[in-house]
Each structure stands twice: as structure tokens, then as C-alpha cells.
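Peer 1: Turn this into a model:
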Amino acid sequence: MEQEKLTHIELKYLKYVSLKFDFINFHKFEEVMKKFFYHVQMLRLTTGYNEKCLNAKRWQQLIMSYMPYLRIFDINHQDYIGKKNFTYHHIINQFNSSFWMEKKLVFYTST
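Peer 2: Presented below is the predicted three-dimensional model:
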């Protein structure tokens, strides 16, 4: 069965988005954001168990290119750290770059 292609729809009044996923295919979600989240000013996302959501550079590119009005980026990532503690903290620290500080965008984690 062929998957339907998403067409771009301008959603001028979509300003606030709050979503919670137990698991997310970040690549597919990224395509949705590119098509529909252009005017979004606040994005609250709760997710877990998928480290692809923790790619700060990918988020930065997505925000700069497709979400120019974003003012609040509140992502809460929940995962079991266990033995990957150093790697996890290294990933989280990528959200402390000048881009994130200048934009005052927020990233939270829970364990």
C-alpha cells in the first residue's frame, strides 16, 4: 500500500502545539513539522525512549528553516539513563549552545 504524501497547508492560526508520544518516529514527525508548523510559536513535546529526538543540531536546523516564529520550545524527554549516563549528558549539553541561549528555548529531561 502506497503511503499518502503530505501536502503543505498553511495553518496561520496554529500557534500552540502540545504533544505527548511514548515513542515517535522522529523522521516522520519532522516531515509533519516542516509542512504544518511554520506559524507555531510554542511547541511542547513530551517523548521518551528515542534518542533521535535529542539531536540539538537537527532541531536547530528545523527551527531556523521551518519554524521562524517559535518562541517556546519545551521538550521533555523521558528515558532510562542506566549505563549510558555520560553519552546522555553529552547529548543534553548540546542544547546549551549559543543558538539555544540566544533564543531562550527550553529543554527538560526526566529519568
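Peer 1: going forward, measure contacts between C-alpha atoms and count neighbours the same way
Peer 2: Fine.
Peer 1: Strands along the chain, start to end?
Peer 2: Along the chain, counting by DSSP state E, strands occupy 16-20, 42-48, 72-78, 106-110.
Peer 1: Can you name the residues in contact with the third one?
Peer 2: Contact with strand 72-78 is made by 41-49, 53, 104-111, as judged by CA atoms under 8 Å, 6 or more residues apart in numbering.
Peer 1: got the angle for it vs strand 106-110?
Peer 2: If you take axes from the mean of the first three to the mean of the last three CA atoms, to 10 degrees, strand 72-78 sits at 10 degrees to strand 106-110.
Peer 1: Figure out how far strand 72-78 is from the centre of its chain.
Peer 2: 7 Å (CA atoms, centre = their mean, to the nearest Å).
Peer 1: run this one through as well so I can compare:
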Amino acid sequence: MSFNLTDITLTFHNVTFNEIEEFLSKTSHYLQRLRFTIRENSTFLRATRWNQLIINHMPNLYMFDFMYLVSQDDSLSEYINADHLLNSFKSSFWTKQQ
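Peer 2: Reported below is the predicted structural model:
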């Protein structure tokens, strides 16, 4: 099956990064804009995994809009961990990628 998607918006609650990676690796070669929302799954905050997925499967991507949602019930340690992981998105790949 061949996909020529150029724009996609995805919102998930209970999905693994591996499942998203498999889906996007098969459908995203022509993708130009990716909007992605995930709730309370810090594995999606691993910038290096996104880097590799984008480099290997999304050569035409120019917009990556990522929203990570947390609930008020989450513990303080989860917030601290998420904040630390979000800092990994401040590398030159994310700030200088055109």
C-alpha cells in the first residue's frame, strides 16, 4: 500500500512510540507537516528517537508540531522528568533544522 500524505494530525492516549514509529515509517515519506499530541507517555519525549525517525523516514518534513499533555494528578517527579526530557529538543537538530 502506498501513501502520499503531506499533512497529518495525530492524537493518542494509549499507544507506544514503537507503534507510531512503525506507522510513520510506512506512511510519512512525503509528509511535510506533522502535528502530534500524546498524553502522559514520556517515551515520546525522547528527542533522539524523533531525530532518527525524521531523518530516516521524513525527508520532506518542515513542520513538526508536538504537544505533550499531563494531568493535574501527575506527581512532581513526572513533571521534573518531563522538563529534563524536553530540554533534549533544544539541540541544533531542532533549532537549526530547515
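Peer 1: and the contacts of strand 72-78 of the first structure, which are buried?
Peer 2: Among the contacts of strand 72-78 of the first structure, those scoring as buried are 41-48, 53, 105-107 (criterion: 16 or more other CA atoms under 10 Å).
Peer 1: ok, which pair from the residues you listed is furthest apart?
Peer 2: By the measure CA to CA, 41 and 48 form the most distant pair in these, at 22.7 Å.
Peer 1: Give me the neighbour count for the aligned partner of residue 79 of the first structure in the second structure.
Peer 2: Matched across to the second structure, residue 79 of the first structure falls on residue 70, judged by TM-score structural alignment. Around residue 70 of the second structure sit 16 other residues, with neighbours defined as other CA atoms under 10 Å.
Peer 1: How much space separates the residue lying closest to residue 70 of the second structure once chain neighbours are set aside from residue 18 of the second structure?
Peer 2: In this structure, residue 70 of the second structure finds its nearest non-sequential neighbour in residue 40, 5.3 Å apart by CA to CA, 6 or more residues apart in numbering. For residue 40 of the second structure, the distance to residue 18 of the second structure equals 16 Å [CA to CA, to the nearest Å].
Peer 1: how about the helices in the first structure?
Peer 2: For the first structure, the helices defined by DSSP state H occupy 26-36, 56-66, 85-93, 98-103.
Peer 1: Which stretch of the first structure lines up against stretch 29-37 of the second structure?
Peer 2: The aligned range for stretch 29-37 of the second structure is 38-46, by TM-score structural alignment.
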